[in-house]
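A.B. asks: what follows is a protein structure lacking sequence information:
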C-alpha cells in the first residue's frame, strides 16, 4: 500500500533534505496542480452538470514547502488510512490518498503524487454539482468533493 499525504505551499526549492520524494516528483506534483488551477481560474474546467466553472482571480501559483512535506510524511509513516488529528496539523489542510497494488512500490512511487492529484481533481467532473456562489457549504461538502475543494482551496473570487 502506498499512502500519499500531500500539502503544498510557498518556498523556493525542490530539494528537501531527508525527504522521500525526488526533486522531479515534487516538480511534477506542483506543475500538475498549477496547470489544473490555471485551467480552473480561466473557466476551462466543467463540473458534473457539464457547466464550466466560473472564472476567478487571485489564485496564486503553488510552490513546494519542505516543512509541509515533512509533516505529511511523518503522518504517512504511521500507515494509518485517515486524517491526522487537527493538533498535529494546526493551520494546515490535508488530503489522504491510498493506492493498493501488487506492482513494485519503486515504480508506483514515481507517480503516486500525481496519481493522487488526478484522483482529487476528478471529483470536479464526476461529483461537483453546479455551485455559482463558489462557497463551500454543507450541501457542497455532502457531494463528496472535499478533496477537490482542498486542492482548489476556494481561493478565488467570482469576476
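C.D. replies: That came through, no problem. The shown structure was predicted, so the numbers you read here are calculated from the model rather than taken from an experiment.
A.B. asks: drop to CA atoms for contacts and neighbour counts, all remaining ones
C.D. replies: OK.
A.B. asks: all strands of this structure, in order?
C.D. replies: With strands called from DSSP state E, the chain shows them at 2-6, 95-99.
A.B. asks: okay, now the one to match up with it:
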C-alpha cells in the first residue's frame, strides 16, 4: 500500500522528530521540485514533445512534519481506504498486485 499526503502549506524543511530521515526528505523534494520547475518553465518533455509553460509559476513543495505524522498514523492502521478525519488533507491511495 502506498499512501501519500502532500501539502504546500509548510515552510519547514527540517527533519521531523522520529520521522523520515532528512536526506530522504531532501531527495524526495528535490526530485519532485525539479519536475515541477520543468513543467512551470516549459522545458518538460512528454511523449517527445515539449509541453507549454504553466500560465502561473508552480511553487516548490515543502515538507510538513504534522502531515508526515498524520500520514504515518493512517498508514499504521493498514486500512486501504480514505481516512475520515483528514483535516482537509488530500490522499492518494494506490495498490498493485502481481500474479506469479
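C.D. replies: Okay, I see it. Owing to the predicted nature of the structure, the values given are computational and were not obtained by experimental measurement.
A.B. asks: so who does the residue nearest to residue 52 of structure 2 when sequence neighbours are not counted touch?
C.D. replies: Once flanking residues are discounted, residue 52 of structure 2 sits nearest to residue 42: 4.8 Å by Cα to Cα, 6 or more residues apart in numbering. Residues near residue 42 of structure 2 by Cα atoms under 8 Å, 6 or more residues apart in numbering: 50-54.
A.B. asks: what remains of these once you look at structure 1?
C.D. replies: Using both residues aligned by TM-score structural alignment, their matches' Cα atoms under 8 Å, structure 1 keeps these contacts from those: 51-54.
A.B. asks: ok, the residue opposite residue 94 of structure 1 in structure 2 once aligned - contacts?
C.D. replies: Matched by TM-score structural alignment, residue 94 of structure 1 corresponds to residue 91 in structure 2. Each residue near residue 91 of structure 2 by Cα under 8 Å, 6+ apart is listed here: 3-6, 82.
A.B. asks: farthest-separated two in the residues you listed?
C.D. replies: Greatest spacing in the contacts of residue 91 of structure 2, by Cα to Cα: 6 and 82 (14.3 Å).
A.B. asks: and the two? which has more neighbours close in?
C.D. replies: A side-by-side neighbour count of residue 6 of structure 2 and residue 82, using other Cα atoms under 10 Å, places residue 6 first with 16 against 13.
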